[in-house]
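**Q** dropping the sequence and predicted coords here.
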Amino acid sequence: MGSVAARVAELTGREVSAVASLGASHEWRLYRAELADGTPLFVKALPEEARGMDGLFRAEALGLDWLGRSFGSPVPEVAGWDDRTLALTWVEERPPGPEAAERFGHQLAAMHLAGADAFGASWDGYIGPLPLDNTPRSAWPEFYAEQRILPYLRRAADRGALTPADVRLVEKVVDALDHLAGDPEPPARIHGDLWSGNVMWQDDGATVVDPAAHGGHREADLAMLALFGLPYLDRVRDAYNDTAPLGAGWRARVPLHQLHPLLVHVCLFGAAYRTMVLETARAALRV
């Protein structure tokens, strides 16, 4: 704890009075730090034995700063970071409610509408502990195929979680992307890993955490919210549509956008998610 307190003090330039462990997530450890004036911070720290993720907190800090530059952006502020530590403003979560859900829908739409220069980002990304290729591209189907589907499809196959027949099915989706993608959309400023666990409800909306932020397709964030269920999701989507109407056929494209996070889950957690990947690929091809 002492080393965490010292690092937070150095990063923030402020005295730390207490640090409490909150457990772990993937390879990093989580803490609640309290500054001398009583201000709480949320801290992530990589232990010394963790290797190969030196860009992890850089990607999150840059992504949060970028998302935070959109109007009304629902993200925590970065209090300080280095390669081994990330300190954020503490977010006190509230119970979800319909009014907060509607406000969140408007917030999410405003964040997306802030836009991006290209599909991708100027920094190397991460999704959880896995590297995320953010090399900018001008066309979404090419970006989604080469940097979101195929790298994780290969990784999942290499670890034996998907069979050659499984791989061929997903490759059919890749081959049909120009047809499946719908009308072209400009790059949106997206969270990139927006499952329900990364939505922290507030009285007046929500704060979103743990981003894999990049310029992407805005339907990806909404599809991710639906993947594992979000309270009042219909209210969120209706409010989103009021601010930034979704393109024709968006409902049919939900499985297409869910394929990437499901492949990431296979890479992280194994064949337990194989059936979901296959069902989602088949659903994507039925457009």
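**A** Received the coordinates, thanks. Since the model is a prediction, treat every value here as computed from it, not as a measurement. Residues are numbered from 1 along each chain as shown.
**Q** alpha carbons only for contacts and neighbour counts from here, please
**A** OK.
**Q** report all helices and strands that the strand ranked longest in the chain contacts.
**A** Within the chain, and with DSSP state E defining each element, the longest strand by residue count is strand 16-25. Where contact means 3 or more Cα pairs under 8 Å, 6 or more residues apart in numbering; DSSP states H and E, strand 16-25 is packed against helix 2-12, strand 28-35.
**Q** winner for burial among the ones you listed?
**A** strand 28-35 (a mean of 19; mean count of other Cα atoms under 10 Å).
**Q** got another, please set it beside the one above:
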Amino acid sequence: MDDGRRVFVKRGADFTAEAAGLRWLAEPEAVAVPEVVEADRDTLVLEWIDTAQATAEAAERFGRELAALHAAGAEAFGAPWPGSIAELPMDNGPASDWPSFYTSQRVLPFVRQARDAGRLSAADVDLVEEACDRVTEVSGPAEPPARIHGDLWNGNLLWSAPPDTDGAGPGRVALVDPAAHGGHRETDLAMLALFGAPHLAVILGAYREAAPPADGWRERVPLHQLHPLAVHVCLYGDAYRGSLLTAASEVLAM
């Protein structure tokens, strides 16, 4: 930039939801999020983040910060802007309870989109719909809307360098590419587990110390993975079909 700053520029898509999500995640000052320098429908300019090796110290800090982000909360399940994940639109209309929001606005639209594209059979859809019918029963104690990233896989964690030029002090995790909304905090934890992350046990341990999830949260991981797996079937096809059906079967067995 003219003022000497380095920035990261994305072009070629509608970045409205991403920019809104980044700003919303930054509001509580709980986690590191790159500053949105400029945004319009087809360009997004972000603060540059110098990346570094993942460390246990940064992972522990991130676990505590993620708990603080979730605790910042949201006005409702959903968000006041049109949602998207990858290039797929999502319905962010506000809902009063999480089970209905999750099934009708996160899981079933993508399952039916995958069916219409020939990537899931009618029997596949029936299985996931049957699992969705059980969400209220198996989702654990009701919780208020958490402020979640919504697509928290390892590729959206930027492990940043320590702030001091001599390398002193712990690094930090910065969050990018969100599908941010008011949701269930276990959704972010389940997404971290789906593809793994460096020092995941440390992240989860620090999170649990700061804000213990309700009992049985580990058994509910497949429930919260239905959405990202359905999205992946839409995007990548048969490679994720088996994982989606396995998660649905595990929900039915809960």
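**A** Nice, thanks for sending it over. Since we're looking at a predicted model, the values are computed, not measured.
**Q** ok so, going back, adding distance to Gly215 of structure 1, write the helices and strands packed on strand 16-25 of structure 1 out as JSON lines.
**A** Shown next, in JSON lines, are those (distance: least, Cα to Cα, whole Å):
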{"stretch": "helix 2-12", "distance to Gly215 of structure 1": "28"}
{"stretch": "strand 28-35", "distance to Gly215 of structure 1": "26"}
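**Q** where in structure 2 does the longest strand of structure 1 fall?
**A** Strand 16-25 of structure 1 lines up with nothing in structure 2 when matched by TM-score structural alignment.
**Q** stretch 238-255 of structure 1 now?
**A** The aligned range for stretch 238-255 of structure 1 is 205-222, by TM-score structural alignment.
**Q** out of everything not next to it in sequence, what's closest to the counterpart of Leu244 of structure 2 in structure 1?
**A** In structure 1, Leu244 of structure 2 lines up with Val277, judged by TM-score structural alignment. In this structure, Val277 of structure 1 finds its nearest non-sequential neighbour in Leu262, 5.9 Å apart by Cα to Cα, 6 or more residues apart in numbering.
**Q** for the one you found, give its distance to Leu268 of structure 1.
**A** Separation of Leu262 of structure 1 from Leu268 of structure 1 (Cα to Cα, to the nearest Å) stands at 10 Å.
**Q** show me the helices in the stretch 51-200 of structure 2, by range?
**A** Assigned by DSSP state H, counting those that start in this stretch, the stretch 51-200 of structure 2 shows helices spanning 56-72, 98-102, 108-116, 122-132, 135-138, 185-195, 200-210.
**Q** Leu252 of structure 2 is nearest to which of these?
**A** helix 122-132 (5.5 Å; Cα to Cα).
**Q** and the closest one, what does it pack against?
**A** Judged by 3+ Cα pairs under 8 Å, 6+ apart, helix 122-132 of structure 2 is in contact with helix 108-116, helix 241-253.
**Q** re the thing from before, now the helices of the stretch 51-200 of structure 2 in JSON lines, with mean neighbour count and distance to Arg220 of structure 2?
**A** Listed next are the helices of the stretch 51-200 of structure 2 as JSON lines, based on neighbours: other Cα atoms under 10 Å; distance: least, Cα to Cα, whole Å:
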{"stretch": "helix 56-72", "mean neighbour count": "22", "distance to Arg220 of structure 2": "18"}
{"stretch": "helix 98-102", "mean neighbour count": "20", "distance to Arg220 of structure 2": "13"}
{"stretch": "helix 108-116", "mean neighbour count": "20", "distance to Arg220 of structure 2": "18"}
{"stretch": "helix 122-132", "mean neighbour count": "17", "distance to Arg220 of structure 2": "12"}
{"stretch": "helix 135-138", "mean neighbour count": "16", "distance to Arg220 of structure 2": "8"}
{"stretch": "helix 185-195", "mean neighbour count": "22", "distance to Arg220 of structure 2": "8"}
{"stretch": "helix 200-210", "mean neighbour count": "18", "distance to Arg220 of structure 2": "15"}
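**Q** among those, which comes closest to Arg11 of structure 2?
**A** Among the helices of the stretch 51-200 of structure 2, if distance is taken as Cα to Cα, the winner is helix 108-116, at 25.3 Å.
**Q** give the aligned range of the closest one in structure 1.
**A** So helix 108-116 of structure 2 sits over residues 150-158 in structure 1, by TM-score structural alignment.
**Q** compared with structure 2, how much does that stretch deviate?
**A** Compared with structure 2 after the fit, stretch 150-158 of structure 1 shows a mean deviation of 0.5 Å (mean Cα distance after the TM-score superposition for structure 1).
**Q** roughly how far is that stretch from the heart of the chain?
**A** 19 Å (Cα atoms, centre = their mean, to the nearest Å).
**Q** same deal with stretch 64-80 of structure 2?
**A** The answer for stretch 64-80 of structure 2 is 12 Å, by Cα atoms, centre = their mean.
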